[in-house]
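In: this one's sequence-less:
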């Protein structure tokens, strides 16, 4: 099951075990059960502190649990935790033994204070780069809440259950068999959703904060870089982020950032956060901004932002770096069938459509790349492009055209997502040349039609926006409002690229610092 190189690495990790643990497998007569038995046996052979048992009573078979010796398992893996989930397995082994997790004392105390009694199930695919964070978060919650269990379910292992529950997007999270969320969720997000008093506590803590010199709204590449540059000037710096890392967290491979030949979005975001935390930056995560007031609108001449939880923060300068999000088709049926056939991440959700027919909407680089990736998994991919030519790089078009199970339809305007009330069954589109309506029968639709700036909260503010909703800035990243700057994908700067966003973030911070020293603030 495990090659020698992986065994060597795993053995080194197991030397960090704090106490004996047991792997308790619940098997049946299937080939999948034999694979789990082989994995559990091999892990136990790597450490004297690990014991394998095959008398598990878990109703979901085949599966195995991880427990401290002498205790009942509370962490379960229904499937083989390989691929992206192998890290989840390693952390479960260590943390169940008593190995301290790498989370802040504040978050750990919040987890311990949940006092939960619940059973969590999270459906994953092993190719999903968003799933491990959710699995690892739930495992940690189960470790520190003795009456709670957490189960990772590989959809490929339990296809019948996937069909029964209509799982068409991962990660998909259930609490006591009730659906409570899907998509990428961080540990902090999950804990906050389970902590009924989190918003009130956050608001009280934030209202007690003093004024900042630079307050950054948004924690993507632009916002993180702004924070680093500002903090290095020795001035009071804070970040308010709805989700630190931003859209990078939903990006798979990054191969065009100078000096980094290849990395993945979640790792890039984690490295950004680690870099920011090297400095004295007040990082306020999971916070959404409701309103912003310019310096000329407040009594003390400071820029003020109001959060959704009611808290207010003031600063000499503010840098808006709220990034962008996937554009939606805005057609009938799209919202109704989201996560039930309508998807936005081919890497995460593609494996759930194995052997089925799907469509990709969008003929840019992201759309063509999605179609190429999906073609290796599904029965057939139809790519629909609104214009009369694909906009993707020629090398990608050549690759797509070489695949036998793909079809490209141009001048196609998607008009409706069709379903049976439970899941997607097809898609309607208008041929823009003939004005005729057509229908395609399929099981999934992957939307890849570009980005929208996250600037909705600015619609009633004095900050100037373009027709596309982007924040209008000059060459120094200044907006039309005194003391307010902006950077990254939410602005009018062309070419929405990570490396450009980081550069713009640095410019915005330097401009904000220059504004502070020149204005006598």
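Out: Arrived safely. In this text, all values refer to a predicted model and were calculated from it rather than measured experimentally.

In: CA atoms for contacts and neighbours, from now on please.
Out: Fine.

In: count the residues that sit near the residue nearest to residue 82 when sequence neighbours are not counted.
Out: With Cα to Cα, 6 or more residues apart in numbering as the criterion, residue 82 has its nearest non-adjacent residue at 6.7 Å, and that residue is residue 126. For residue 126, the count of nearby residues is 22 (other Cα atoms under 10 Å).

In: separation between residue 126 and residue 70?
Out: 30 Å (Cα to Cα, to the nearest Å).

In: thinking again about what came up before, just the element for the residue nearest to residue 82, please.
Out: Following DSSP states H and E, one finds residue 126 outside all helices and strands.

In: and it, how close does it get to residue 254?
Out: The gap separating residue 126 from residue 254 is 19 Å, by Cα to Cα.

In: repeat that for residue 274.
Out: In terms of Cα to Cα, residue 274 sits 18 Å off from residue 254.

In: out of those two, which sits in the busier spot?
Out: residue 254 (15 against 11).

In: got another one to weigh against that:
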């Protein structure tokens, strides 16, 4: 079942298992159970510390648990964790087998110290690039704390269960039978939701940090490039990011990054973070900026207030907060988010197998989404506001060749319809005739571009009518000491390679700004020359 090269890699990983583990399978006579049995046998054949049994008692079939022999330490997979979840499988094998996690020691201690009983269930899809982070975090928690259990469930394989629970987005996490969260989450975020004092502790720790020479706000490609170029100057650099990697984490395939023929967003985000860490940059992940505090005097410290209440200070700030999916802004959209309204076709598409869906947007993203979904759902209706599609010709030709797609142009979406629990239809107006129409469907995938994450900057810095940060050719903003780069700015093209170049430009401009400043007074931190020399 596994390719020879993948087997060789897996065998090397399994050499790190310290304690014997057993794979306990719960199977039936179905084809998927046969596939799972073959996979488990192949894994066991690669290590003398891994054994297989077929006497599992799980109600979901096929499923299996990974258990440390002679203990209650285990995690469960319902389905066959290949695709994006293969890494989750490998990590689970290692961690149940006693291989230590690389997470921060204080965070691991926090998990071990959680009080209460927590039974987690996570619904994932094999095509979801956001799911592995959640699955891996909860698996690790189950290994560390005996009062925590976790079952990862392939929603596409257990469609009846998904329908009964009305799961319409992945990852969706249940805790003790109730919905706990939906969407990408990292270990720190999950722990913070369970440990109510975690946010206050983090804020106190950050508020005590010394001022940075350069503080980068945002951890996407622009922020990562800015941090690296600034740190290479020998100065003290920090990065405060709502989620390191930004929109890249939501990108399935990247084929236009020069010199890299193909990669995936999460893989690139991990590489960016590793590169930044190589330079000793202080990365403060999962921190959302709330307010920019201009310097009280020329050359003074600039403040950035975070949502957790802490304020970080720096001599120069680089804003690279990126952008997020644009919403339709129609009645019903917010009400039915994750109940049929979705923004990631790769993640959530498998949950709509055999159903009727719509894609909103006729650009490259929208047409690509419609093409992908057409292979899963029964029918796709693509709706475009303009009088024609804006996607590349090759994509339009592919879409037009598919028998289960309909294209509607000159259409204005006006309302998402639902029955209180899930989407049942979409209303739109024909912009040519003004006629109103209703399409009966069960899913709506919104692909109409991006909106900059700059609301928190209004009134403190010059923004364009679209909400983008106005920058000059060197990345300077309207506020001295504040620079910006990437998709949050007026840069005309929103591309990874351009964002990286803009980040490097902003960092070099920020350093040039610093070395031209007179030394500030002692209470505001040492001069940049002192930092560089250190």
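Out: Cool, the structure landed. Bear in mind the structure is a predicted one, so any value in this text is a computation, not a measurement.

In: surely residue 213 of structure 2 is in contact with residue 233?
Out: No - between residue 213 of structure 2 and residue 233 there is no contact under Cα atoms under 8 Å: 10.6 Å.

In: of the two, who's got more company?
Out: residue 213 (27 against 14).

In: the more buried one matches what in structure 1?
Out: Aligned against structure 1 by TM-score structural alignment, residue 213 of structure 2 finds its counterpart in residue 213.

In: who are the contact partners of that match?
Out: Applying Cα atoms under 8 Å, 6 or more residues apart in numbering, we find residue 213 of structure 1 in contact with 235, 236, 237, 315, 316, 317, 516.

In: please repeat the previous calculation with a cut-off of 10 Å.
Out: Applying Cα atoms under 10 Å, 6 or more residues apart in numbering to residue 213 of structure 1 gives the contacts 230-231, 234-238, 302, 314-318, 512-513, 516, 521.

In: now residue 117 of structure 1
Out: 142, 145, 146, 147, 148, 149, 176.

In: distance of the aligned partner of residue 44 of structure 2 in structure 1 from residue 52 of structure 1?
Out: By TM-score structural alignment, residue 44 of structure 2 lines up with residue 44 in structure 1. Going from residue 44 of structure 1 to residue 52 of structure 1 by Cα to Cα gives 6 Å.

In: find residues that contact each of these two.
Out: With Cα under 10 Å, 6+ apart as the test, residue 44 of structure 1 and residue 52 both reach 21, 22, 23.

In: distance check, the match of residue 213 of structure 2 against residue 471 of structure 1.
Out: 21 Å.

In: what ranges do the helices span in the stretch 1-150 of structure 2?
Out: 4-14, 31-44, 86-96, 105-112, 131-144 (DSSP state H, counting those that start in this stretch).

In: and the angle for the second one with helix 4-14?
Out: Per axes from the mean of the first three to the mean of the last three Cα atoms, to 10 degrees, the angle that helix 31-44 of structure 2 makes with helix 4-14 is 60 degrees.

In: and helix 31-44 of structure 2, how far from structure 1 on average?
Out: Mean deviation of helix 31-44 of structure 2 relative to structure 1 after superposition (mean Cα distance after the TM-score superposition for structure 1): 2.8 Å.

In: what residues of that helix count as buried?
Out: 32, 33, 36, 37, 39, 40, 41, 43, 44 (16 or more other Cα atoms under 10 Å).

In: from these, which is closest to residue 340 of structure 2?
Out: Nearest to residue 340 of structure 2 among these is residue 32, at 27.4 Å by Cα to Cα.

In: tell me how far that closest one lies from residue 234 of structure 2.
Out: 55 Å.

In: host element of residue 240 of structure 2?
Out: strand 237-241.

In: nearest spatial neighbour of residue 26 of structure 1, skipping sequence neighbours?
Out: residue 56 (4.2 Å).

In: counterpart of the one you found over in structure 2?
Out: By TM-score structural alignment, residue 56 of structure 1 lines up with residue 56 in structure 2.

In: list the contacts for its match?
Out: Here residue 56 of structure 2 is in contact with 23, 24, 25, 26, 27, 62, 63, 64, 65 (Cα under 10 Å, 6+ apart).

In: as TSV, the residues you listed with neighbour count and distance to residue 1 of structure 2 would be great.
Out: Below are the contacts of residue 56 of structure 2 laid out as TSV (neighbours: other Cα atoms under 10 Å; distance: Cα to Cα, whole Å):
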residue	neighbour count	distance to residue 1 of structure 2
23	25	17
24	21	19
25	26	17
26	22	19
27	22	17
62	26	16
63	29	17
64	30	17
65	21	19
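
In: reformat the residues you listed as TSV; add distance to residue 117 of structure 2.
Out: As requested, those are exported to TSV (distance: Cα to Cα, whole Å):
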residue	distance to residue 117 of structure 2
23	24
24	23
25	25
26	25
27	28
62	26
63	23
64	22
65	19
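
In: of these, which is the nearest to residue 530 of structure 2?
Out: residue 65 (55.8 Å).

In: so stretch 98-113 of structure 1 matches what in structure 2?
Out: Mapping stretch 98-113 of structure 1 onto structure 2 (TM-score structural alignment) gives residues 98-113.

In: starting at the chain centroid, how far to the matching stretch?
Out: 22 Å (Cα atoms, centre = their mean, to the nearest Å).

In: what's it in contact with?
Out: 14-21, 68, 91-95, 137, 140-148, 187-188, 190-192, 194-195, 198.

In: what is the longest helix of structure 2 by residue count?
Out: helix 496-515 (DSSP state H).

In: any buried residues in the helix or strand that that one is followed by, and which?
Out: Moving toward the C-terminus from helix 496-515 of structure 2, the next helix or strand (DSSP H and E) is helix 528-533. Buried residues in helix 528-533 of structure 2, counted by 16+ other Cα under 10 Å: residue 528.

In: thanks a lot, catch you later.
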